[in-house]
Each structure stands twice: as structure tokens, then as C-alpha cells.
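Asker: Dropping the sequence and predicted coords here.
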Amino acid sequence: MAYLKRKAKAFYHMSKKVAIYIRVSSLDQAREGYSLAAQERTLRNYCSDKGYSVYELYADEGISGKDMVHRPAIQSLMQDAEEKKFDIILFWALSRFTRSVSDLYQTVYKLNQLNIDLVSYTEVFDTSTPFGRAIVGILGVFAQLERELTSERVSFALDEKFKQSKYAPAFLQGYTSKNDELKIVKREADCVKLCFESYLETHNLSETARTLNAAGYIGKRGKHFSANSVKVILRNKTYAGYIKFNEKEKFGSHECIISADVFKKVQKILIQKHNSRKKF
């Protein structure tokens, strides 16, 4: 009888398919035990010990857990959940899965409807029970609290850098950030100059975008220019020597790419074009 019970238990576990989800943000990558490889290794061993079969590994690297919308892997995971391709979603800790209380509650509700359980390796709860769902909610509150406190600390640190004129925005066409200072990237800076020159000549965002693309330039993230991305560049006062943080603005210590006079002329045209469209 004991043998049959063990066989039945083993069969029950083997019938369970597990989706493993792992995530690290840029900050987490420097922390011991949070790397994607460490999470994957631990969670696969957990499945092996439990006799679960791993359906798929879903990994988001270098992405914050503040919401689920901007994470490709978790979006793919939820699509597969809708098709009931697995029975359990396993992750290292709730903070790896989400730090948003609203995302958490909506996801738990949806997965409960699909009879899919959420399991955390480091936090003991079972979302198939009312008590387990309550525990998840409590953990979610603390996960969001941690995110908000971290956000406050980061904001404070950036504000201090801004006061010292060291604040350097990331992914800015024309510059690279080194030791909190903006350094010019020549080819990108030439692209920015052409952007302003072309717009002063044409007064047309789409035409300026075509000029940049025809010249072989690409955006900071490897994409071709559009009217919208051209407008973003034209409105950025950093190119004229200023830095901005939380609506505060001051003259920075970095090298300008275009003059303040050119910047003002472009802003005047943009405002005129905007006002003329509003009349119609």
C-alpha cells in the first residue's frame, strides 16, 4: 500500500508542468544570488526535487519589476497561461515576479480562474487557498513598499548629482555618460547638428527625419528616425548646454552640441507650427 501511495504521489508531481520565471534589474545583477543563472539553477533543482516537469523558462534581464506591461518574457508567460500550457508558475521571490500590488491582485485572480498556482521558492504560500492569496497580498504590499523606498533613494541621489552639475541623462543622442559627466560622441553629435540644421531649413519634422535616415544615421537604440523622434531631439535643451531634473533646470558643465541661439530659433518654429495647427 505504501509503495502504491508513493507511486501515485510521484505520478501526481510528474503530471504538474511548471513555468519558471526569472528576472534581474540592472541593480540586481551586482547582487550575489540574484543573477539569472543562480535563479535558474535553484528553481530547476527545486522542480527536480519535487518531481515537476519544466514546461518553459521565461527570463527578463535588466528590467524593473515595477509593472508587468514592459516585460516581454512575463507577457509571453501570461499568454501561455491563457492557453493553460502549465499548472504552476515558479519564481525565486515575489519581488522577481512583480512589485506592483495592482498587477499582483489582477494576476492572482486571473491565474486562479485558470487553475494555475503561483509558487515562490523563498516565500511559502499557495495561491490555491484563501489564506495563501491573503499572504500573497501582504507580500505584495511589502514588495511595493520596497520599490517606493528604493525609488525615493534613487531620486534623492539623482537630485544631489543635479545640484553638483553631475546629473547625466542616459541614452541621449550625441552623448555618452562617463562618471556622471556627458561626453560627446562625434558621429551622434553630427547627427544632432544635422537634425537642427535640416529643421531650420525645412520647418518639417518628417522631412528632417528622412534627411537623417538618408544620411545613414540611426537613433541611440538602433532605430530609424521618425517625426516624433526628431521632435524629441529638437526639444531637448541639453544640446544647448542645460541639464534638467524633476522640472528643475540649470546650465550644465558639458560641451554644447548646438548654440543657444539655434535652439531658440527652432523652439520658435515649433511653437508657431503647433499654434497654426490648433487654429484648424
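Answerer: Structure received.

Asker: alpha carbons only for contacts and neighbour counts from here, please
Answerer: OK.

Asker: who does the one helix or strand S229 maps to touch, helix- and strand-wise?
Answerer: For S229, the host element (DSSP states H and E) is helix 227-234. Contacts defined by 3 or more C-alpha pairs under 8 Å, 6 or more residues apart in numbering; DSSP states H and E place helix 227-234 against helix 186-202, helix 205-214, helix 260-279.

Asker: Second structure follows, compare the two:
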Amino acid sequence: MKKITRIDKSSEGTALKEKLRVAAYCRVSTDSEEQLVSLETQKLHYEAYIKANPNWEFAGLYYDEGISGTKKEKRSELLRLISDCEHKKIDFIVTKSISRFARNTTDCLELVRKLVDLGVYIYFEKENLNTKSMESELMLSILSGLAESESVSIAENNKWSVQRRFQNGTYKISYPPYGYDYVDGEMVVNKEQAEVVKLIFSEVLSGKGTQKIAEELIQRGSPTKRGGKWTSTTIRGILSNEKYVGDVILQKTYTDSHFNRHTNRGEKDQYYIKNHHEAIISREDFDAVELLINQRGKEKGIEKGSDKYQNRYPFSGKIICSECGSTFKRRVHSCGNNKYIAWCCSKHLSQPAECTMLFTREKDVEFAFVTMMNKLIFGRKFILKPLLDGLRGMSKSDSLLRIKELEKLIEKNAEQKEMLVKLMAKGYLEPALFNKENNELQMEADNYRQQQETLTHAINGELSKVQEVSRLLKFTNKAEMLNAFDGELFSEYVEKIVVFSRTEIGFQLKCGITLRERM
């Protein structure tokens, strides 16, 4: 007769088993004192909670302060958590609830699927939901959908509350501007900062530009509101802020239904409160500065509210440094009694040690463009015609055929999912097996759609290039040799200029080719 003896599992082997690396994620949606206390409580709780489990190893605490949960892109710590999961530093995540993790259903499901693919699972404490053992994504989808609805409801209630406070004049400015502090719920003048504000207005009235003022404030060591760096944009913001005369305009911005913030250009009501707080600047000086800025704008062809710094000159925003990737800024240089326009790398201007690219004269760039266009006009048959024939000759039939195949595969995938649901409903499938098969089919469908989208974009991109080359060829067929720079012609055909050195630049045309010219 056979004798069977059980050999107990080795306690030594169990001891050698690796601990699960567990991290926690916390978030509060505002930076108020009460909310930050809540965040501190969450941090202490989860650190103790993880360390109390002998099978767990504390892998870190990730937390976002004062950030809304409606969009994952705005939460740096959440993104860092995902990155660490991708680098195999974390095995398991603990968080308070689905609403703390994400209030957007799409983001929640996308993040959970991504982590599951990485072999990392999440435990939602409030819902008692573990993504490793849950029967289906359906429950997570429902709960995260409720969290998103809750977020929308809270947002709408907050908007109504804010509107009421706008109307009755009890709204509290969320962040007082430079020159003011909050004391007992009231905006009061910060005397040290107020002196800087007065200096800025005085310097502008004496004729100085905003960039020059910013540079002088940096040299003086005057601190900004948040410890950053003075810029011409910061100065312009101060000069146009009505709060410095003691008034307030409420609802300068608004949030749409997708939680995107916009400048209010008349889409929503605004509320003007006069003599809301103590003024730093007199109304006469404020109005004088506004008139002066508007006059300078007219002289330089700037329209208020337009994309002035991108469309002001033909080269604005289009000259790129090949060394650091920064855009070039327009400057007026002096050589003795002569003045000339130059374009300078913005990084070289602010941090010359980090970029050595020197300035380029505007006249040289214009001359290089004229030379390049004349070469195209003269050699169109040898440059543009073969390019156009090559683009037209590229067969798109393979791509179109693959797109049709993917459409059939997507249809077949949908049929399989439908059959899976029917089998589950009739009790022929275990929930765990249904969940596994359904997830695989979903991943397969997502892959097919991604391939389809990539192929479609590729085809559209090729068609766009064909149209641009054809348009340029038609122009060169009829055009005569250029004698001078034409800004409209430049904007019509050039995407950007890449500066390689003081003597060489490249014109990247909208048709996709880059032509180098020496200067």
C-alpha cells in the first residue's frame, strides 16, 4: 500500500519572499488651511497604515496640494507616481477614494488599465475596491462616473455661490496682487511692495520700457510675489491691473463645462466694484500710463487683445535656435550712430552661459529668403516638380487596405464582446473569466483604433504636403525673380526658420522641405 507523507512548506522560504512595495496617493483640491490639515492627516494615516503591515514595504507618499482632480495632466505627483510604477518601483497603491484619485471617468479607467497592464493594482479604501480582485470594470466605471457627477455638481454649486457673492459685493479676492496682503479678510497695502509698484508706474511715465524696468528690478534684488523672476509680462500685468487704484473687476475668467479656464471676453457677466480697498496709484497716473501704453501700441501696430507678439512682424515666433530650441526676439542694435534690427535667441539674452548662439541681422535673413525663393523660381523643374511627382506616386493603397481590415476587426471584436455579455447573463461564464476576456477584448479594440487613427493621420499628412508643394509650384511657375523681401510671401510659404550659426540658416517650408542658405 502506498504511503503518502506531507512535507510542510519551508518557513525559511516564506521569510525570503519579497515584500510588496506599497505607495499611497493623497490629494486635496484647495490650498486652504483646513484642507492642508486634512492632507497632513491623510499622509500620517497612510504612512502608519502601510508600515503596520509586515508583508508591505513603504514605497513612498505622493500628494498633490490645492489641485483639482478633474484632470490628471495638472497633478504632477500623480504623474510622478505613474512614472515610478513604469520604472518598477511600486507594486501596490493605496488611496482614500475614487474621487481623491480621479473625478474624470475616462482618466480613472485609463489610469487603472495602464497600471493593471504594469502589474500594479490600487486599493480604494472608502469603496473597499481592489483592482486586482474586482469582478469587473463595470463597478469602477459606475463609481468613477458618480465621482465625476459629484465633481460637476460641486462645481455648479460653487459657481452659483460665487455669482451670488459677485452680485452682493461680498466675494473675497482669491489671491491679492503684488503690493497687497490679506489681513483679517481684508486687502491691505504691503508698504514695501507698494513702493515697487509706485516705482514701476513712475518709470513708465518717465519713458522707460517694461523690459528695462524688469531688468533694473532684478539688479536691485526686489523680490516678486512668489519669489520668481521679474519679466516684461509681469510688469505689463501690474500696469493694467485696476486693483492698484482701489477698484476690482470680478469674473475676468471663467471655467467651461470641461473644466477649462478661459479669459472672459463678454461670454459671462462681469462686476465692477469701485473703492473696494485702499489704492496705491492715483487714478490720474493709472489713466496716463494706459494712454501711454495704447499710444506705443498704435505706433508699433499692436492691437489690444490680438496675438500681438506672434503676428507683429513676419519673423515673430518663427525664428528658432538650433542650439537650445528657443525662439528669437526682435531687438534694435546700435553701432555708432547707426541702428539696425537684429534677432536674438531669448535664452542667450537671459542665460548666455546656457546658449552661445549670437544674434542675426534682420536684413541678412530677408536677403537669404529672397535668394532661396529665387533659387526655387529658377530651379522649380529640378526641385519642386520631382518632389511633387514623388509624393503623388507614393502608394496609399496599402494604408487604405489596412484601414478597411482594421474596421472589420473592430466589428468582429464588438460581436465577440456582445457574445461574451450574453454568456455572462445566462450564467455560462464565471465573473472572473468574463472580466479577463472582456479586458483583453477592450485592449485589442483600443489597439485597432489606435492603428486606424495613425494611418489616417499619415494619409492626411501626405495629402497636405502634396497640396502645399502644388501651391508653391504654381507660384514659382508664374513668378518673376524677387528684388526685395516680401513679408506676405514669407508668411504664405515658410513654417519657420532654424538658425544654425551667424552665417547659415534653414527655411522650413510648409510643404515639408528645409532649404539651407548662407548669409
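Answerer: On my side now, so go ahead. Just so we're clear, the structure is a prediction, and the values are computed from it rather than from any experiment.

Asker: looking at the helices and strands packed on helix 227-234 of the first structure, which is buried most?
Answerer: helix 205-214 (a mean of 19; mean count of other C-alpha atoms under 10 Å).

Asker: quick one: that one aligns where in the second structure?
Answerer: Aligning helix 205-214 of the first structure against the second structure (TM-score structural alignment) gives residues 210-219.

Asker: Superposed on the first structure, what's the mean shift for the matching stretch?
Answerer: Comparing stretch 210-219 of the second structure with its match in the first structure after superposition yields a mean distance of 1.8 Å (mean C-alpha distance after the TM-score superposition for the first structure).

Asker: before we move on, the earlier item: could you export the helices and strands packed on helix 227-234 of the first structure to a markdown table, including columns for distance to A93 of the first structure?
Answerer: Shown next, in a markdown table, are those (distance: least, C-alpha to C-alpha, whole Å):
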| stretch | distance to A93 of the first structure |
| --- | --- |
| helix 186-202 | 41 |
| helix 205-214 | 45 |
| helix 260-279 | 48 |
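
Asker: And the helix holding S229 of the first structure, what's buried?
Answerer: Across helix 227-234 of the first structure, burial judged by 16 or more other C-alpha atoms under 10 Å covers 230-231, 233-234.

Asker: and the helix or strand that that helix is followed by, which stretch of the second structure?
Answerer: On the C-terminal side of helix 227-234 of the first structure, the closest following helix or strand by DSSP H and E is strand 242-245. Mapping strand 242-245 of the first structure onto the second structure (TM-score structural alignment) gives residues 247-250.

Asker: For stretch 193-211 of the first structure, which outside residues touch it?
Answerer: 212, 225-228, 230-231, 233-234, 257-258, 262-263, 265-266, 269 (C-alpha atoms under 8 Å, 6 or more residues apart in numbering).

Asker: So what would you say the end-to-end distance of it is?
Answerer: 12 Å (C-alpha to C-alpha, to the nearest Å).

Asker: The longest helix seen in the first structure against the second structure, how far on average?
Answerer: Longest helix of the first structure, by residue count under DSSP state H: helix 130-163. The superposed helix 130-163 of the first structure is, by mean C-alpha distance after the TM-score superposition for the first structure, a mean 3.0 Å from where its aligned residues fall in the second structure.

Asker: Report all helices and strands that that helix contacts.
Answerer: helix 94-97, helix 101-113, strand 242-245.

Asker: Might you quantify the distance of stretch 182-190 of the second structure from its chain's geometric centre?
Answerer: Relative to the chain's own centre, stretch 182-190 of the second structure is displaced by 33 Å; criterion: C-alpha atoms, centre = their mean, to the nearest Å.

Asker: Skipping adjacent residues, who's closest to the most centrally placed residue in the second structure in space?
Answerer: Central residue of the second structure (C-alpha atoms, centre = their mean): E73, 7.6 Å from the mean position. Residue nearest to E73 of the second structure in three dimensions, not counting chain neighbours: L79, with 7.4 Å by C-alpha to C-alpha, 6 or more residues apart in numbering.

Asker: residues in contact with the equivalent of Y167 of the first structure over in the second structure?
Answerer: Correspondence of Y167 of the first structure to the second structure, assessed by TM-score structural alignment: Y171. Contact analysis of Y171 of the second structure by C-alpha under 8 Å, 6+ apart lists 162, 165.

Asker: Just say helix, strand or coil for Y171 of the second structure.
Answerer: The three-state label given to Y171 of the second structure by DSSP: H, G, I helix; E, B strand; the rest coil is coil.

Asker: mind listing the strands for the stretch 301-450 of the second structure?
Answerer: 319-321, 328-335, 338-345, 360-361 (DSSP state E, counting those that start in this stretch).

Asker: for those strands, which one ends up most surrounded?
Answerer: The most buried one of those (mean count of other C-alpha under 10 Å) is strand 319-321, showing a mean of 24.

Asker: which part of the first structure lines up with that one?
Answerer: Taking TM-score structural alignment as the measure, the first structure aligns no residues with strand 319-321 of the second structure.

Asker: packing partners for that strand?
Answerer: strand 328-335, strand 494-501.

Asker: Out of those, the one nearest E33 of the second structure is which?
Answerer: If you check each of those against E33 of the second structure by C-alpha to C-alpha, strand 328-335 wins as the nearest, at 42.4 Å.

Asker: burial of the closest residue in space to I302 of the second structure that isn't next to it in sequence, as a residue count?
Answerer: Once flanking residues are discounted, I302 of the second structure sits nearest to K308: 5.7 Å by C-alpha to C-alpha, 6+ apart. K308 of the second structure has 15 neighbours, counted by other C-alpha atoms under 10 Å.

Asker: And for E137 of the second structure?
Answerer: Neighbour tally, E137 of the second structure, other C-alpha under 10 Å: 16.

Asker: what's the counterpart of it in the first structure?
Answerer: Under TM-score structural alignment, E137 of the second structure pairs with R133 in the first structure.

Asker: just to revisit the earlier point, including distance to I142 of the second structure, could the helices and strands packed on strand 319-321 of the second structure go into a markdown table?
Answerer: Compiled in a markdown table, those are given as follows (distance: least, C-alpha to C-alpha, whole Å):
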| stretch | distance to I142 of the second structure |
| --- | --- |
| strand 328-335 | 50 |
| strand 494-501 | 46 |
